[in-house]
Every structure is written in structure tokens, then in C-alpha cells.
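> need coordinates for the below:
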Amino acid sequence: MDNIDLSPAALLRLDTPAAVIDTVRMQRNIQRMQARMDALGVRFRPHAKTSKCTPVVQAQLQAGARGITVSTIKEAAHFFADGIDDILYGVGMVPSKLPQALALRRRGCDLKIVTDSVASAQAIAAFGAEHGEAFEVWIEIDTDGHRSGIRADEAALIEVGRILHEGGARLGGVMTHAGSSYDLDTPEALAAMAEQERAGCVTAAQRLREAGLPCPVVSVGSTPTALSARHLEGVTEVRAGVYVFFDLVMRNVGVCATDDVALSVLATVIGHQPEKGWAIVDAGWMAMSRDRGTQKQKHDCGYGQVCAVDGTVIPGYVLSGANQEHGILAREGSPDTGIAARFPVGTLLRILPNHACATGAQFPAYQALAEDGQIATWSRFHGW
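As a prediction, this is how the structure comes out:
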């Protein structure tokens, strides 16, 4: 590889490691997803947990998204303070967080909360009655056995619905997330999972309605299923998150190409172990995260795919290992004994992540690289 600088000059002035957003790719990803949702005739509610960043979420809303999904009450409070009021807190509600949810609703936030159990539903109804608040609650449906939720055919579904409806809460609908779609990698399998997700959630909604309970919203979604669904009959909205940046796991799943990945970590070569074929960079797992999501896929990229500073993939080179602040860059297969000459100390590289959500979470801010080469700093937030 010739050491030719093809990068925007602004990248050369950044301290490393740094999380870089290619805003051209990001906007392309946003437009692609929104166009697909429009074509399928459903509302789109992006998941803000991927970026936890107001400029990113504003770009999604400007493209046509209506409302957002969050994974923490802190996210809900942050985005509400920034003017977004239609928010789904998409994690099962526990009693200890109800006062925070109440405070947000009392300030005018149209916050929806989620339950998937009788105990949680009883706590929500009791707390709401005590404080004169009719929480809007969605029931989480398990459509793939991947994580949480009530199966569409369980008796508990109707019981939870009645507890909420008769206890003074507002039964807003049902929601599901087919997380097992991340384990697939063919169009046929992804389309089948998207249909399983749709059918399961629609069935749950029908059961509630047949029991005389309201169910206005039917919300499904994951990035792979959103991009693979052939139709969404009976669905009112879709949620997806990682599509805004994409990552190597999504590339391996087959729903994006490598040049769709909009998030990378800018790193500097700081040393070598030539006899091992290693170059050492200043981006270890504290920068990339410990997520090894590609390890169980057909193409394992270690801790990330190595690219030149201009974003061009350097074929065959990955971050094969990581310590806290040190990343090990190596060639796949046979060691590159000329690696020190190929990547001299001081060389800037960009590493594409396995999991954009996890890698983004390692940084307090993104460096947003525009088409004209200018860089803006976009803050993101941490914690719960």
C-alpha cells in the first residue's frame, strides 16, 4: 500500500482514537430506510440508542421518521429536552423507574412504556392510580424466542391487557423485536423472519381486540427485518436503529455493503511486532468495544476491518486482537513480515466496527465528516 494522503485535512488534526461519522453514508442510510418504510406504508420510529446523539436523530426525523425509541429513561429525558416528545421507552418497565417516567409525562413528554409481565402491569396500574396518571403502555411480544416478551398465544397476554385497561392505564398496543435476525445471512431466511415477526405481533393484536381490548399500535422491527419484509399488513409502525450507521455484523447479515458503514474509529499506528506480523494502534477495546459479533459469522473481522484514512478498505487486514488501549493490526492468514514498512509509525487508519452501537458508546462525541471535508463535533451521552 502506498502511503498517499487522500484524507480530508481536518482528520489529520484529530486526536486519536476518535469516532468518525461519514455523514454522506449516514444520510444515504437514513434515506434508504425511510424510503422503504414509506413504500411499505408504515410509520417509522427509529431507535436512538445507536447514536444517542441529537444531530443524528434530527436527521432521521427530518427525513420523515415520526417519534423515536429509546433504551433508557436518560435518553428519553435528553431527547425531550431537545424538543422531541413522541418517545417509546422500549425496555420493560420496573417499579423503581415509574417516578422518572411520571415526571417526564407531567412535563409534557408523550412517553410510552413497555411491559411483558403480570407483575409489571400490576405495578404500573397501581402507581398510575395512586398518582392520577394514565400511562400509555405497550405489551412486548416474543416472536422469536430471542429475548423478552409474551408469546402471542399465551393466556398472559390477555391477562396483562386486562390489568392495564381495567386498572386505569391506556393500552396503547403491542411491540416486538426479532433480534434473532442478526443470526441470519440469506435473503430468504431474513424475509421469513420478517414475516414471522409481523405475523406474531399482528396475531397478538388480534387476540387483544377479540377480547374487547384496545390495540391501536402494532410495532415491529429490527434493521434486518425492516429491510427484508415483503409486506407489513396489519403493522402500523416499524422500529430500527443500527441502520443509521450499519456495521460489520450487518454487512455479514447481508443488509448492507461495506461502503455503507458510516461509523469508523480513527486510529494511529504506534508501534510494531514485525516478527509476528503486527502493527500496534492506539485503539484497543476501550475504543472499539469488546463486541465480537462477527466471530460467529462466516467472516470474522476480529475487532474491526482496517481501512485507509480516506475510508478505503485495506483488504485482508483486520484488528485481530485488542487490549485496553492497544489494538493489534494483522493480515488475515499468513503474517505480513513487512508490516512496519506498510504501516509506519504515525500512519492514520480508520477501523470499521463490528457493532456500531457498542463502539459509539465508547466515545463522548462523534467527529462528523461532511462531504466538503469539514468536521463538526456532535456530542453523545452515556449512562442510565
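
> make it CA atoms for all contacts and neighbour counts henceforth
OK.

> spatially nearest residue to the residue sitting furthest away from the middle of the chain (excluding sequence neighbours)?
Going by CA atoms, centre = their mean, the residue of the chain most distant from its centre is residue 275, 38.9 Å out. Distances taken as CA to CA, 6 or more residues apart in numbering put residue 337 closest to residue 275, at 6.1 Å, once the chain neighbours are dropped.

> for residue 277, see how far away the one you found is.
Going from residue 337 to residue 277 by CA to CA, to the nearest Å gives 5 Å.

> what's the answer for residue 224, then?
Separation of residue 224 from residue 277 (CA to CA) stands at 36 Å.

> my guess is the residue farthest from the centre of the chain meets residue 338, correct?
No: using CA atoms under 8 Å, residue 275 is not in contact with residue 338, being 9.0 Å away.

> all the helices of the stretch 51-200 of the chain, residue numbers only.
Here the stretch 51-200 of the chain has its helices, by DSSP state H, counting those that start in this stretch, at 54-62, 73-81, 98-106, 118-131, 155-166, 187-210.

> could you dump those to TSV with distance to residue 238 and mean neighbour count?
Formatted as TSV, the helices of the stretch 51-200 of the chain follow (distance: least, CA to CA, whole Å; neighbours: other CA atoms under 10 Å):
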stretch	distance to residue 238	mean neighbour count
helix 54-62	14	19
helix 73-81	19	19
helix 98-106	23	16
helix 118-131	24	18
helix 155-166	21	21
helix 187-210	10	21
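
> take those helices and lay them out in a markdown table including distance to residue 372.
Listed next are the helices of the stretch 51-200 of the chain as a markdown table, based on distance: least, CA to CA, whole Å:
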| stretch | distance to residue 372 |
| --- | --- |
| helix 54-62 | 18 |
| helix 73-81 | 28 |
| helix 98-106 | 40 |
| helix 118-131 | 50 |
| helix 155-166 | 52 |
| helix 187-210 | 36 |
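
> now the other sequence, so there's something to compare against:
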Amino acid sequence: MVQTVSTPAVIVDLDIAERNIRSMAEEARKAGIRHRPHIKSHKSVYFARKQLEAGSTGITCAKLGEAEVMAEAGIDDILIAFPIIGEDKQERLYQLAQKVKVTTVADSVEGATAVSEVGERLGRRIPLYIEVDGGIGRCGRQPGEDTLQFARRIQSLPGIEITGLLSYAGQIYGEESREEIRSTARQEAATLKNTADLLREAGIDIPVVSGGSSLSSKFAGELEGVTEIRAGNYIFHDVGQLSMGMITVDDCALRVITTVVSVPAPGRAIIDAGSKTLTTDTMPFSKGFGYIVEHPDIEIFKLNEEHGFLSYDPASVSLHIGQHLTIIPNHACVLPNLCDEIVGFRGGVPVEKIRIDARGKNS
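Prediction:
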């Protein structure tokens, strides 16, 4: 397989990716929850269409730039899970919302007002989710009374319609066991449900309760009160979930093929994949910058831009110049954004090049 690509190469096993798509779709169906996958993990029209074909009810984008690319490709139900701040963003939202159904989020009066002004220009209300802090301390109103008071402040804005609550409990990736992950997933769902119920009791209809990362969505049947999940990383998986024991190597679709280019000393080697290929993201439960499939005990202990530094026991591992290695990245979501295209394989054979259409669309 590796002889057919020039390294370093980001590849995807299409059979694994499609199996992951089907598996998540089935979990959502069994739980009676809609799945609106986050396309920031792949940024590709090809994979977005695969997810929609499997039953997704729309897609989630991180930024307007991604949404614009997906809309041009004919995808017509898009959630932008990021605040719309700035006149330039308002204009782009106006243009986008004339073409497709767009839902967005807000956690400030300024953000909600910006979306409302766009809705007024359009002559219709734009669906809006209120973002609730899921515990990560990023964006979002505080659960409960703070969210209720915020909803009351913005519900009279003429260009928006509050249609849901949204949260992201990113702290789940720091949990140390399956039971802790399950507990955090349930807590995220309970927090959202309780807040949604509070708003409903106050006469504010909340038809959509949107939560669920790739980890918490593995417990979709236990997310009481959640009506929509937004898993993203699940399509590829990576060392993050592998090191937590939530998946196996055979569930990891995205990989990097790299070549040993130097063996400067016993127990040390250099590969041609550095930070521009693998990223410098680290994971709390694994060492180094990726998992080498052929030799899991080797540590990628350092990255320069184009060089990866390997450390290993020369008594048990022998590497030679020109040898190919397969790396599962620490954080798969970052890699597609570093590539114009990735190579799709089936049965160890390259079958197509997949364009990363929204690469660099980060605004």
C-alpha cells in the first residue's frame, strides 16, 4: 500500500470511515435523536454527502467559510455553531441565508442582535440556538437562570426565532474511564434538559436540544432530553479516543504514511512527517505526537516543521532508512485542514483522491 503514495501522505481507509458513519447513524436512530455531524473534522463535501446519505438531518459547520463551501455544493441545511460577530460576517450570513436554510448560535445580546439585523434584511426570522456553557468554560451562557434571562432579553428581536439550546462539554476528553465518560455525557444532557425545561415553563418554546460530542454520542441512548447530536471526530477517530480505550486501532480511518529518512544513533530515527503534517496537539493519556501502528512502543517525542523525532529501544526495534511507518494522529480533525486532498484507500489500494474543499476556510 505505502509504496503507491509519496510521503508524508494523509490517507483515509474509506471502508473504516463509512463503517464509522453508519455506526453513529444507527446509534442516533435507535435513540430517536437527530444527527447533525460537525464537518470541521473533514471539511470535505465528499464526506458530508456520505453522512447525509446515511441519514443525517443536516450538517454543522464551525465557521461561515465552511458553510459557504458546503452551500455551494448543494447542502441546504446548515448550523453554524459559532457566534456571528462583525459587519463582514453579517453580510456573508445574509448572502448565505438567501441560498440555504441556516441556523446559528448566540450567547450575547450583541451576537443575537447581529443575526436579527440579518433576518430583518431578509424579511424573515433566522433560527437561532442559545449556546449554553457545557462545562468547558468556552462560549455559552451559564445553565439555568442565566440562560432564561438571556432568552427573555433577546426573544423580542424581530429577525430571530429561538429554536434551541446548544452546548459542548469538551471536558469529557479529560475523563479517565468509560464510566466517567458516560457520567459526563449524562450530566451534559441533564444540564441541557433542565435548562430547556426552565425556558419552556417560562413560555419559551425550545424544540431543539443540541449536544453530544463524538465521545458522548456513543451513549446516545442515555442522553435524556437531547434531540440532536453533533459528533464530528467519530468519522476518523484518533489517539484521543484510542488512548482512552473507547475504540480500537481498527476504528481509526485517518492515518499518515511516513518514511524513515535518518537513523542518526541507536534508538533514534527521523521521519519525514513533522508539525506541518501531524500537528503539535498532545493527548492527556498518551505520550508523543501520534501512535505508530507497526511499533506502538516507539515514541514520536518531538516535531520540527518537517521532521519527526522517534525514540525507541534498539534491542527490540530495528528501523532502517526508507522504511515506511503508519501513524494514527493524536487529533485527526486538524490534519485535513493541512491538506489540499487526502488519498482514499480500500483494501490497501488507493482508489481516489478526496478534495478538502473547505481547507483554510477558517473565517
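
> any idea how far stretch 112-123 of structure 1 is from the chain center?
Remark: stretch 112-123 of structure 1 is offset 24 Å from the chain centroid, using CA atoms, centre = their mean, to the nearest Å.

> could you measure from the residue farthest from the centre of structure 1 over to residue 328 of structure 1?
For residue 275 of structure 1 relative to residue 328 of structure 1 (CA to CA), the value is 13 Å.

> same thing with residue 23 of structure 1?
Separation of residue 23 of structure 1 from residue 328 of structure 1 (CA to CA): 28 Å.

> now residue 252 of structure 1
Applying CA to CA, the value for residue 252 of structure 1 to residue 328 of structure 1 is 22 Å.

> and residue 332 of structure 2, what's its match in structure 1?
Counting by TM-score structural alignment, residue 332 of structure 2 lines up with residue 356 in structure 1.

> surely its match is in contact with residue 52?
No: here residue 356 of structure 1 lies out of contact with residue 52, judged by CA under 8 Å, at a distance of 11.5 Å.

> which one's more surrounded, those two?
Each of residue 356 of structure 1 and residue 52 has its neighbours counted (other CA atoms under 10 Å); residue 356 has more, 28 against 23.

> contacting residues for that one?
50, 242, 245-247, 263 (CA atoms under 8 Å, 6 or more residues apart in numbering).

> next: residue 73 of structure 2.
Counting by CA under 8 Å, 6+ apart, residue 73 of structure 2 touches residue 45.

> for the counterpart of it in structure 1, give its distance to residue 383 of structure 1.
Under the alignment (TM-score structural alignment), residue 73 of structure 2 pairs with residue 82 of structure 1. Using CA to CA, residue 82 of structure 1 is found at 18 Å from residue 383 of structure 1.

> do residue 179 of structure 1 as well
As judged by CA to CA, residue 179 of structure 1 and residue 383 of structure 1 stand 23 Å apart.

> those two: who's more crowded?
Each of residue 179 of structure 1 and residue 383 has its neighbours counted (other CA under 10 Å); residue 179 has more, 19 against 8.

> skipping its backbone neighbours, what lies nearest that one in space?
Residue 179 of structure 1's closest residue in space is residue 146 (CA to CA, 6+ apart), at 6.1 Å.

> so what's the residue nearest the centre of structure 2 up against?
Central residue of structure 2 (CA atoms, centre = their mean): residue 232, 3.5 Å from the mean position. The contact partners of residue 232 of structure 2, taken as CA under 8 Å, 6+ apart, are 37-41, 213-214.

> so which of the residues you listed wins on neighbours?
Using other CA under 10 Å as the neighbour test, those are led by residue 37, with 31 neighbours.

> measure the equivalent of residue 119 of structure 1 over in structure 2 to residue 285 of structure 2 for me?
Alignment of residue 119 of structure 1 against structure 2 is given by TM-score structural alignment, with residue 110 as its counterpart. Residue 110 of structure 2 sits at a distance of 39 Å from residue 285 of structure 2 (criterion: CA to CA).

> residue 349 of structure 2 now?
To residue 285 of structure 2, residue 349 of structure 2 is 32 Å away according to CA to CA.

> what's residue 151 of structure 1 in contact with, if anything?
Taking CA under 8 Å, 6+ apart as the definition, contacts of residue 151 of structure 1 comprise 141-143, 157, 200, 204.

> show me what it aligns to in structure 2.
Using TM-score structural alignment, the partner of residue 151 of structure 1 in structure 2 is residue 142.

> ok, residue 266 of structure 1 next?
Per TM-score structural alignment, residue 266 of structure 1 is aligned with residue 257.

> that's a helix at its match, yeah?
No: using DSSP: H, G, I helix; E, B strand; the rest coil, the secondary structure at residue 257 of structure 2 is strand, not a helix.

> neighbours of it, how many?
So residue 257 of structure 2, with other CA under 10 Å, has 23 neighbours.

> isn't residue 171 of structure 1 up against residue 215?
Yes: contact criterion CA under 8 Å: residue 171 of structure 1 and residue 215 qualify, at 6.6 Å.

> between the two, which one's more packed in?
Ranked by neighbour count (other CA under 10 Å), residue 171 of structure 1 and residue 215 place residue 171 first, with 26 against 20.
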